[in-house]
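Novice: Next comes the sequence, and after it the predicted model I'd like to discuss.
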Amino acid sequence: MSVETKTTCPYCGVGCGVVAAVADTGTVTVKGDPDHPANFGRLCSKGSALTETIDLDGRVLYPEISGQRDDWERALDLVAQRFSQAIVEHGPDSVAFYVSGQLLTEDYYVANKLMKGFIGSANIDTNSRLCMASSVAGHRRAFGADTVPGTYEDLELADLVILTGSNLAWCHPVLYQRLAAAKAERPEMKIVVIDPRRTMTCDIADLHLAIKPDGDVALFMGLLAHLAGTGAVDAVYVAAHTKGFDEAVAAAAGLSEPELTMRTGLPAQELQRFFRLFEQTPKTVTCFSQGVNQSSSGTDKVNAIINCHLATGRIGRPGMGPFSLTGQPNAMGGREVGGLANMLAAHMAIENENDRERVQRFWTSPTMAAKPGLKAVDMFKAVADGRIKALWIMATNPVVSMPDADFVEAAIRDCTFVVVSDVLRHTDTTRHAHVLLPSLGWGEKDGTVTNSERRISRQRGFLPPPGEARADWWQMSEVARRMGFDGFNYASPAEIFAEHAALSAFENNGRSDFDIGAYGDIDDNAYNRLAPFQWPQPVGAVRHTSRFFAEGGFYHPDSKARFIAIEVPATTARTDARYPLTLNTGRIRDHWHTMTRTGKSARLSSHIAEPFAEFHPRDATELGLSAADLVELESPSGTVITRVLISERQASGSVFVPMHWNDQFAAKARIDALVPPLTDPVSGQPAAKNVAIAARRFSARVYGFAVSAGKPSVSATDYWAIAKADGGWRTELAFRDTVEDWTDWCRDTFGIPTDVEPLGYADRQSGEQRLAFFDADKLLAAIFLARQPVAVARNWAIGQLQSSHSDLRKRFAIIAGRPGADQPDPGATVCSCYSIGVNRIVAAIRGGCHSVEAVGKETNAGTNCGSCRAEIRGIIDGCLAAAAE
């Protein structure tokens, strides 16, 4: 028997429903919730692997003060005392909260209420500043509110879907599968991908526009001018529901065709093809994500997109509209409660005196923040220069994720008082905490999240709290009470949600888009039964549509939308002779943010196990780089070391590096250490997609690959990258100098007992050396060393950790570094869901499986979440092309 709990996934902004089942034995399994309207039962590779990330290994299980175990009373008293002292001595702006889209809405609400309504400062910002702030700013400029007009269904109903700055296949996989299924059902649907890289999303695209970094403003300005010149403008809609059209068109028309081509890097014929597609396809949805937002012109990009939809009246109707895709599970929920430094709760404006007064009366608070607080980049500058004396970081890892990451780490390290609430003991940020508070993780905490289509869903706990871990809302409420504030005596998250809902309706009367007043009196029982719903849900009203703005009704005082007259950025190129390449950072398929969760899963690490830099072949040749080399990347802010990946998918002159790796998993791979603190002037969002860097080969005398049953101690090695593997760990290594005694090195690194002698092989001429250590029939560790990047069947070697080695011949096979005829090598993992390697897929293709569906039927690859289907199709195309030569 097992008990099932309906909850939601803690990863991206799709907000998939999950059914978690706990068996009598305590075993947990997960599956997609077939009734949840976001995913209808689908899960991606990360969601499917959730049970592999909920163990207690590395968890913070009790409060710590100065690195030593303590109790809640002393820890909370100390936090309250130090924050209160800073406020008394230096004023309310001397303290700050840095929070996260990983928090539940109830946590977010309490944090915002405490900081803005009781401490009296707006110095609360969130890691959503790094992903969605430009969308928020663009929405507010155009609509008068942070409103996402459409729904996921619009992607399936549209005849043209534009994906700009969005690798949907890897970053929002379930939404990608919904779109792919819709196109398979209606092949006449057109999909355009706008991205400097040819990502896996391009697998279903009819047109890929390989735009220059930050060329989006010019592209959509050109589109607006084209629409105005071809009669595609909905003059009735524009006249009735908008302002500023003429000014916006005049600004767009000032961009000449040669300049448009130069700014975008796109041939004139490609531009015209795109423009005509948009012009001639009324049912058009434009989805945008980090490639648009993470820019010094991100807000203008958003408004350039919205301008085109307003001009054609393609908004708020089925299959039409601009659509912002959020990156985190509760980025939207944080925006609803005012989690950003320049917002108030319930989508009210902190700069509006009437809004501030209304919120203060509702909270009966002693003081209210009178101005916007410090946005993320400026907040950490204030930490560095001493203006902020006390900092509380919750559920995020800014030492990895913030731009100029080394500067941010130094600022946190030198801050007089730092509190960190987290689930893991060891992160790049927790190592600098004066007080470390143990929070509840996914499967333990209880509350709500809001996805990209404004759908509020419950996240329910189905596991007992481990150790002394407590909810984030409880931690903040306890500190608030100790600081002498009333209004924080919450007994459950249901009480907080009810207050949040009641505030959204308080004196609203239709003035604000966000209104969930229908839930203002919800009790614990109703809260526990709460089904997913989209806002708005006002008191006593039945909303007949789930979309906004088809008939106008915008949230500016005159109810009209605003066209924004945009100027093309003065320059988009940041490179120079010293830093000639453009860095583009982003996500990969199977990892999430800074890997504090996904790094626990061997399955998720099997697809890509170490940080990499993706180069175009031409750039690699010019730099003297070969596949699998190591490369050192440098900007004025710092340096990193990664593996080289050479790919035609990458644009020449650009380098792509994922943002996930950190000091817990690699020697020097915090890529945001290279990103400067350059921000959009409107949104304050950092620019992470257009960074000038230099690259040079990392010279090593010895390269290594190792597998071990225990976690290795490799921090002193010049280059290392570790990852969980079935049965232990896998490690990539490189050394600037050779090691005198590799046996002793292995004993120290892998914890090998002195009485265990290695089985070894060495070739002085080639420089190859291999050592393996066994305890009875179990492999403890094996290392493969060479003068060049090590060529070894990695997945086969990893599999030896769980094999029996009583047969001496199998031990020698490890030393040989390749499997025998009876042990086929699966090859590099392609399908993480079923751990299917490339060699097995190639074998199926050679056996006659010439479609993704046929390969799936033969191997199961691509039949669960579907995130690997594009990669499988590429392998098929490559095999068939080779066979035809």
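Specialist: Yes, it's here.
Novice: okay, CA-based contacts and neighbour counts for the rest of this
Specialist: OK.
Novice: Helix or strand next in line after the helix or strand where residue 478 lies, which one?
Specialist: Secondary structure assignment for residue 478, by DSSP states H and E: helix 472-482. Beyond helix 472-482 on the C-terminal side, the first helix or strand identified by DSSP H and E is helix 493-505.
Novice: contacts for that next one?
Specialist: 105-106, 109-110, 337, 345-346, 359, 362, 446-447, 473, 490, 514-524, 527, 538-539 (Cα atoms under 8 Å, 6 or more residues apart in numbering).
Novice: same thing with stretch 796-812?
Specialist: Applying Cα under 8 Å, 6+ apart, the set of residues contacting stretch 796-812 is 707-709, 725-730, 776-781, 814, 817-819, 824-827.
Novice: Now do the end-to-end distance for that stretch.
Specialist: 14 Å (Cα to Cα, to the nearest Å).
Novice: Give the buried residues for the longest helix seen in the chain.
Specialist: Counting residues, the longest helix in the chain under DSSP state H turns out to be helix 72-90. Neighbour counts over helix 72-90 (16 or more other Cα atoms under 10 Å) mark 72, 75-76, 78-80, 82-84, 86-87 as buried.
Novice: Next SSE downstream of whichever strand or helix holds residue 409?
Specialist: Assigning secondary structure by DSSP H and E places residue 409 in helix 405-414. Next helix or strand after helix 405-414 toward the C-terminus (DSSP H and E): strand 417-422.
Novice: That following strand vs helix 72-90, what angle?
Specialist: Strand 417-422 runs at 140 degrees relative to helix 72-90, counting by axes from the mean of the first three to the mean of the last three Cα atoms, to 10 degrees.
Novice: helices or strands up against strand 417-422?
Specialist: The criterion is 3 or more Cα pairs under 8 Å, 6 or more residues apart in numbering; DSSP states H and E, and the helices and strands that strand 417-422 contacts are strand 390-394, strand 435-438.
Novice: next up, a second structure to put side by side with the first:
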Amino acid sequence: MEIDEAREVRTTCPYCGVGCGVLAKVAADGGVTVRGDPDHPANFGRLCSKGSALAETIDLDGRLLYPEIHGRRTGWDEALDVIASTFSRTIAEHGPDAVAFYVSGQLLTEDYYVANKLMKGFIGTANIDTNSRLCMASSVAGHRRAFGSDTVPGSYEDLELADLIVLVGSNLAWCHPVLYQRIAAAREKRPDMKVVLIDPRRTMTSDLADMHLAIAPDGDVALFTGLLAYLGKNDVLDRAYIAAHTTGFDDAIAAASALDPAGIAAATGLGEDELARFYGLFAATAKTVTVYSQGVNQSSSGTNKVNAIINCHLATGRIGRPGGGPFSVTGQPNAMGGREVGGMANMLAAHMEIENPGHRDRVQRFWSAPAVAEKPGLKAVEMFQAVADGRIKALWIMATNPVDSMPDADAVEAAIKACPFVVVSDVMAKTDTVRHAHVRLPATAWGEKDGTVTNSERRISRQRAFLPAPGEARPDWRMIAEVARRMGFGEAFSHASPAEIFAEHAALSAFENDGVRDFDIGAYAGIDTAGYDVLAPFQWPASSLMEGDVQAQKGIQTGRTPPATRFFANGNFYTPDRKARFIAIRPTAQTRISPDFPLVLNTGRVRDHWHTMTRTGKSPRLSQHMAEPFVEIHPADAQHFGIGDADIVRVSTAHGDVLLRALVTARQRPGSVFVPMHWTDQFSARARVDALVAPITDAISGQPASKNGAAGVERFTAVAFGFAVLAERPASIDADYWSLARCAAGWRLELALKAGRDWPAFAASLLGADALGETLAYHDVAGGHYRFARFAGSHLAGALYLAPKPVAVSRSWAVEQLNMDHADRRGRLAIVAGRPSGNRVDRGAIVCSCFGVGANQIAEAVRGGCTSVEAIGATLHAGTNCGSCRAEIRTIIDGRNLQAAE
């Protein structure tokens, strides 16, 4: 792209729910660089490793650029006509409940709003659900039960004001790194701040913790009901707050007292002394924030966990006050925006309730809709079960990849394959879901999209386009509106821009509100395109745009009191009596293990990858840190099952099995294994871990239980292991286990095979064998070692190393050879040897993605006298950019886990 001069655009990061501001600079030659926006109140210039690498993910490689019908390129008119006519015909023949939308927290609020309006207001069914069901539904349900609304009470500022932060099922260091950095910075200024980590795993977040409670999976209800009982027994209660602003306290205390300390210890897997220390610390610290995420939500008891936490804050009046409150942090950039527009199947727009006739009537009148869905639709797991049994006959999947991310993923894939009509709108041409679509629609990606997102602290920010839409890609809202028009709803979907959609969304939030609903951004109901273009980040509620607020948006200091950023310090909840509800909760047994499946499977995220890798998989540096799928297993369990470090392991449940690399580490809780969720059929042979997860859901929220499933492990017996570096991605890989990852000038490939091959022929299939190139080879037939290096001119086309055990070749060095000139024939022999010649240092496994610093380099610097993270940063720069690797650097310095780091 050629432009006249460089320009910098303020936008928002498309990864987690922190909602960091990003400055994207487009150079005159079209090159893009990104940096954190120092003026954005979510991050103040900080970015994590993923955000820092955003410019590496915006290329057009693999992009879906044109509409397709049954794999045939077509025009937009034909594609949209087919979608509209098929949906209309399906509704006419089978009723509105025979169609469904499955949407995503990757959509912008404007996309979400239009999709929700079409489905619930004009098609007349609530069969629209979102992948946010998989991460935040229990939090929504808990909020609604306690507060009468889906309200996050606090702000990020509370994390810096608190004297105690309790992190529950939340690996902030890897999953919300900028919040982790904000807490770490605050603690440096106030060393008396305390942090408690409650997590079965000793994650990298434990680096910040004064206390780590290695709780048993799903022990959280027992832990926090026990805490409530402790607070009552020791009279650490705000009785005035309880009396004035809550109901149900006596029943909640009575239920919480069902277990004595020994019972709580048994249910949580914690010692009574650990419980006493935590309970005493919570009781003694008025300014306490409890941050929770997927470890709480992704459970069959997720909603009860949320309410058990909220109960403790209500009982002590620690809510809505500076430095105090329960705080749900979201996993996706616009999970909150989706909640605001009613993106879930059991919600209406503007935080109204689909079960409430008055709310339905209000929305119907505002939209001038023919009818509004009268009952909740099918939640995600139920939705795909309905696809499987034929109740849903037409399905539109937007900006998500359920074949990989849904529980019981193989069954979900089979359902989609059998569905009579499937539309997928996506950025990438090849995902495990896109391949099953009858109609494929090219969507605009980050950098091309224009709209808003809402972060975990209710802050709405603009995501602005700084690149042109490639090919024929279109924004999601425009696709949906065009289909709506073709279905006969043109007048209601005549929006010309996202600014118009946002204004309508804002107007609905204020419509007949008068303070009875929490979500109100009516101040922006009259916004025009010019105002939308310069819209600064703001927190809701924003119910009236007074003169001072207008000036504040323009950056003028007025001396006015800023709008409220916290809820509920003085009560005023959104229940009928305006009082919060304590929820009486009794701990229930959660253990699901059996002799056949004796371990607990926990799934989650890693630091440098995101969801199903459609974006981060493009970045070489993000693929350096964790280059292949793995299973974390405690040394005692590894020994019991005969598994060694770097072995290939078969992990199985009643629903299927996967093959993964073993990472033996004491950070894992005994009796449990952890597997990341990111790897798909595009990047590995058999690592779609959600195929193992049972479709068990929370009865209230419908959220799947992705953190506690029964599993078994066994060593996969391989006769050969392999490692390769390749300039080009291979068309096919004939191996039982393989994992492919980007590197600076090509690809890196890990292999394992249970039977031998004709190894020269196998090498040729991966490296190529044209007559113009040259192949050097080394064969040790007796020892089972084979090495091949293929050169095209002076460049390395690829190298393959095979051995009877995991290949002991320096990965980082081998990857670098794809970028080197190899005209010197003697130097080519070093590639066959698989090790650097001379005094070159092997960096080891990459720890700092930003600067490409490896574990061996850090260890060498420690041996040279660097005894702090700051000293390592001064010597190697590692940890000085995004800071996401600082915990791992400290681990290496302390010598606690150097073997696992390597």
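Specialist: Thanks, I have the structure now. Remember, predicted model here, so these are calculated numbers, not experimental data.
Novice: overall similarity of the pair, as a TM-score.
Specialist: After superposition, the two chains reach a TM-score (TM-score structural alignment, normalised by the length of the first structure) of 0.99; 880 aligned residues with a Cα RMSD of 1.1 Å.
Novice: circling back: in the second structure, what residues pair with the longest helix of the first structure?
Specialist: Aligned by TM-score structural alignment, helix 72-90 of the first structure falls on residues 76-94 of the second structure.
Novice: Next, the angle from the helix holding residue 478 of the first structure to helix 72-90.
Specialist: Using the same axes, to 10 degrees, helix 472-482 of the first structure lies at 60 degrees relative to helix 72-90.
Novice: Could you tell me where helix 472-482 of the first structure falls in the second structure?
Specialist: With TM-score structural alignment as the criterion, helix 472-482 of the first structure aligns to 476-486.
Novice: can you give me the offset of that stretch from its chain's centre?
Specialist: Centroid displacement of stretch 476-486 of the second structure relative to its chain, using Cα atoms, centre = their mean, to the nearest Å, is 28 Å.
Novice: ok, and what's touching that stretch?
Specialist: For stretch 476-486 of the second structure, using Cα under 8 Å, 6+ apart, the contacting residues are 80-81, 83-85, 107, 110-112, 114-115, 118, 398, 425, 443-444, 490-491, 493-495, 498.
Novice: tally of neighbours for residue 330 of the second structure?
Specialist: When neighbours are defined as other Cα atoms under 10 Å, residue 330 of the second structure has 26 of them.
Novice: Farthest pair within the buried residues of helix 72-90 of the first structure?
Specialist: 72 and 87 (22.4 Å; Cα to Cα).
Novice: Next, count neighbours for the alignment partner in the first structure of residue 504 of the second structure.
Specialist: By TM-score structural alignment, residue 504 of the second structure lines up with residue 499 in the first structure. Burial of residue 499 of the first structure is recorded as 20 neighbouring residues (other Cα under 10 Å).
Novice: ok, so what distance separates residue 499 of the first structure from residue 127 of the first structure?
Specialist: In terms of Cα to Cα, residue 499 of the first structure sits 24 Å off from residue 127 of the first structure.
Novice: ditto for residue 365 of the first structure
Specialist: Counting by Cα to Cα - residue 365 of the first structure and residue 127 of the first structure are separated by 26 Å.
Novice: Look at the two and report which has more neighbours.
Specialist: residue 127 (27 against 19).
Novice: which residues touch the closest residue to that one other than its chain neighbours?
Specialist: Nearest residue to residue 127 of the first structure, sequence neighbours excluded (Cα to Cα, 6 or more residues apart in numbering): residue 100, at 5.1 Å. By Cα under 8 Å, 6+ apart, residue 100 of the first structure lies in contact with 126-128, 331, 334, 394-396.
Novice: at 7 Å instead, please
Specialist: 126-128, 394-396 (Cα atoms under 7 Å, 6 or more residues apart in numbering).
Novice: Most neighbours of all these, which one?
Specialist: Going by other Cα under 10 Å, residue 126 tops these with 29 neighbours.
Novice: corresponding residue for that one in the second structure?
Specialist: By TM-score structural alignment, residue 126 of the first structure lines up with residue 130.
Novice: gap between its match and residue 400 of the second structure?
Specialist: 9 Å.
Novice: what's the overlap in contacts for those two?
Specialist: With Cα under 7 Å, 6+ apart, residue 130 of the second structure and residue 400 have common neighbours 103-104.
Novice: I figured residue 383 of the first structure hits residue 415, correct?
Specialist: Yes - contact criterion Cα atoms under 7 Å: residue 383 of the first structure and residue 415 qualify, at 6.3 Å.
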